[in-house]
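Sequence first, predicted coordinates after that:
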Amino acid sequence: MTDALPPLDHIPADLVSAADYQRYASHYLSANARAYIDSAAADELSHAANLSAFARWRLQTRVLADVRGGHCRRELFGLSLSHPLLLAPVAYQKLAHADGERAAAYAATAVGSSMLVSTLASTPLEEIAAAAQGPLWFQLYWQPQREVTLQLLRRAEAAGYRALVLTVDAPLAGVRNVEQRAGFQLPPAVYAANLPGQAMALPALLGGQSVVFDSFMAQAPRWEDIAWLRQQTRLPLLLKGVLSVADAELAVQHGVDGIIVSNHGGRVLDTVPASLEALPAITAAVGERVPLLLDGGVRRGSDILKALALGAQAVLIGRPFVHALSVAGALGVAHLLRILQEELEVAMALTGCRTLDDIDRRLLWPQ
């Protein structure tokens, strides 16, 4: 369908999982919005792999364990979280709901979670921080001019953001054929509110030059930029989009405080491994030195448990909360987070885990 239904003001009885929110969202998102939110790169194999990677792991149950008084609370870079689950940075959330990022941030902090606010948010970062009931993190896309990058950082610091997350796996957009076929365009009222008048100006090309290598990649960040950024702020600095052990090692060497293992929801380069597939090797290499987070494919509380068992300290969700946002605004996002927390607690109890400290690879059935 082309026209979207208005968001609900209540939660229907049959809306009990992330999959249900995805099903409902097909009626509450416009076709144009779905082309952006639900698409992935090329043949979408990496997006599918993110989901199937969790299904391949089996959980080892434990019976008669004493888990009385258990909980799934986590301390992470100064955040006191009710559960190890945050909202991933997603651009242009007003595509899904008129209140966009304000509603999502309010819902997340109201239920003891938090949100990573995108540079490409459709609401200014200051307004999002004011709407939230608790602290947020800021996701930074490197800008062609260092002074613009620094301006974004200073704005985030002034607004009270608690950590800086630099996305490093998307120096240029992936080849998203679904978007191309649908002719996706941002509506006039939806734009990058944090970058007014900062449309990217690509260098002029000479004959024989490449738009990829001589335009986009000529302005992309490099390791020396990470060293510079580390010097500009006392905020915890995380890199988002690391899949290789070599890059994880370099990140630690450059003073990064945390790593988000992620393939960008399969939206940048197709046929890269699922985030969960990359996690164990990165855990073995640097997991004792910096906290690791993971995003990509998390749809169940049992998925969260598996990610933690493989070395993550927390996980992020993207598409699922945008689906919930489109269906019921802040109410939907809060409800989804409650569902996932309850599913995680059930999975912990049935695998003999009283707290998150009890979670390790022994919970996973040998592959």
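Everything's here; your move.

going forward, measure contacts between C-alpha atoms and count neighbours the same way
Noted.

for the chain, longest helix please?
helix 319-350 (DSSP state H).

thought Val190 was touching Lys94?
Yes: using Cα atoms under 8 Å, Val190 is in contact with Lys94, at 6.4 Å.

where do the contact lists of these two overlap?
Ser122 (Cα atoms under 8 Å, 6 or more residues apart in numbering).

So between these two, which is more surrounded?
More crowded of Val190 and Lys94, by other Cα atoms under 10 Å: Lys94, with 23 against 17.

Check which helices and strands the longest helix of the chain sits against.
Secondary-structure packing of helix 319-350 (3 or more Cα pairs under 8 Å, 6 or more residues apart in numbering; DSSP states H and E): helix 18-28, helix 100-110, helix 301-309.

Buried residues in it, which are they?
319-345, 347-350 (16 or more other Cα atoms under 10 Å).

Leu279: what's it in contact with?
If you count contacts by Cα under 8 Å, 6+ apart, Leu279 has them with 243, 261, 294, 310-312.

Check the offset of the longest helix of the chain from the chain's centre.
How far helix 319-350 lies from its chain's middle: 15 Å, per Cα atoms, centre = their mean, to the nearest Å.

Check it against this one:
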Amino acid sequence: MKSERRDGLGRQAQSRIFRDGTYGRRPLVPVDPDLLERKAKRAMSRRAYAYVAGSAGMERTADANRRAFGDYRIVPRVLRDVEDRDLSVELFGRRLDSPLLFSPVGVLELAHRDADLAVADAARELGMPMVISTQASTTLEDCASRLDGSPAWFQLYWSNNDDLVTSLVQRAETSGCDAIVITLDTHMIGWRPRDLDLGSLPFARGEGLAQYTSDPVFTRLVEERAARGDDAPKRRPTLAAIRSLLSMSRKHPGGFWNNLRSPLPRAAVETFLEVFSRSSLTWDELSFVRERTKLPIILKGIMDTEDAHRAVDCGVDGIQVSNHGGRQIDGSFAAIDALPEVAAAVDGRVPIIFDSGVRTGSDVFTALALGAKAVAIGRPYVYGMAVAGAEGATEAMRNILAELDLTMGLAGCATLADITSRSIRRC
């Protein structure tokens, strides 16, 4: 951590907030998770909030993710020296100041105009890894440059075009990323009523496609499609269609006015929809990426012990227990409930990352106690960014880290190694 000592994060954060309060100043972003979300909702468009906050179906999985943390209770231990606390952790040969990561979140331009660059600024300030999304609004090269040596991982959505997969992996390695995170649970987009009721898919408007439109393989596919004339409008244009075309033209590389007259922006959207994912992917094909990079490979979306065993047997370097924050399947069980079983199956052979439903420092503590080595945060930092840009994202993550620090001290844990299964009980 660049600006604060690790051993006093919680107390320093509290002191700063209370000191500012004596002058009538409130926190930059709300500390309470529910209040933070409500304030972010007011700052975002209806379409943007639907995309970020929405989950699959009746959102029972997202609700289960949050509620399940309440089934675990922290066991405080006393008369232990916790004056100096060390929150650092080693992952894939790199020592990190804390166990928190910025989860990959797509189409961040919906939340704030600075999008992924704001997250890079926050991650650099806090010394936390940023997992750069395939569906980013900014190229991974620009994000890596903005991170300026701070840890960067790349999240890979596995396209049905092998050349594109190869190109994305090579770009991540060339850009200095520390790991490849292959997302397994989004080979098709879940049924998300909030987006569906608005008829809103950001990618269809050219949003969140920066990794693709900056890629030489994807560019070639787009040019070939445009040359065939496959995407000429076949229906009378509507006002909504015109708005979508304007959005595509603004987001596509090159000048806006040239793009308006060009078939390329529309061809890029159609090409993306065609090549985005591969539902035929099997375990046997994981070697394809392994043969193309020396970077550690993490499989994201593991919820079953058999899958965990299979992943380790396939030689991956880490797994991420996740149900995509409830965005993919309505009625799935909570990710935190999958964690202890998966951790037992892995038995320390590879590190486990966790995400889904985490909103507070005590949630992070629980995940660490159940077997995670690091915890990835998603919506909370996006809400912070929606409220106050890079500073808001920084503050939202710093608040979670501060609460984790205090929770550790109050529970009698001076280091992350002190957080074990004995640190919690299930009700």
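Thanks, I have it. Predicted, not measured: the structure shown is a model, and the values here were computed from it.

who wins for proximity to Ser275 of structure 1 among the helices and strands packed on helix 319-350 of structure 1?
Nearest to Ser275 of structure 1 among those is helix 301-309 (9.6 Å), distances taken as Cα to Cα.

Tell me the residues of structure 2 aligned with the closest one.
Equivalent residues of helix 301-309 of structure 1 are located at 361-369 in structure 2, counting by TM-score structural alignment.

mean shift between the matching stretch and structure 1?
Stretch 361-369 of structure 2, aligned to structure 1 and superposed, deviates on average by 0.5 Å (mean Cα distance after the TM-score superposition for structure 1).

So what touches that stretch?
Outside stretch 361-369 of structure 2, the residues that touch it by Cα under 8 Å, 6+ apart are 69, 72, 74, 336, 339, 354, 358, 374-375, 399-405, 407-408, 416, 419-424.

repeat for stretch 180-196 of structure 1
With contacts defined as Cα under 8 Å, 6+ apart, stretch 180-196 of structure 1 is touched by 32-33, 35-36, 91-92, 94-95, 119-125, 152.

Go again with 7 Å.
32, 35-36, 92, 94-95, 119-125 (Cα atoms under 7 Å, 6 or more residues apart in numbering).

again with stretch 127-140 of structure 2
Residues from elsewhere that reach stretch 127-140 of structure 2 (Cα under 7 Å, 6+ apart): 1, 96-97, 100-109, 115-116, 120, 123, 150-157, 207-211, 214.

From those, list the buried ones, please.
Neighbour-count burial (16+ other Cα under 10 Å) applied to the contacts of stretch 127-140 of structure 2 gives 96-97, 100-109, 115-116, 120, 123, 150-157, 207-211, 214.

the strands in the stretch 251-400 of structure 2, which residues?
Secondary structure of the stretch 251-400 of structure 2, counting by DSSP state E, counting those that start in this stretch: strands at 297-302, 318-321, 352-354, 374-377.

Show me what the second one is packed up against.
Same thing as strand 318-321 of structure 2. For strand 318-321 of structure 2, the packing partners by 3 or more Cα pairs under 7 Å, 6 or more residues apart in numbering; DSSP states H and E come out as strand 297-302, strand 352-354.

out of the ones you listed, which comes closest to Ile329 of structure 2?
Ile329 of structure 2 sits nearest to strand 297-302 of all those, at 11.8 Å, using Cα to Cα.

List the buried residues of that closest one.
297-302.

compared with structure 1, how much does that strand deviate?
Following superposition, strand 297-302 of structure 2 is found to deviate from structure 1 by 0.3 Å on average (mean Cα distance after the TM-score superposition for structure 1).

Where does that strand end up in structure 1?
Using TM-score structural alignment, strand 297-302 of structure 2 lines up with residues 237-242 of structure 1.
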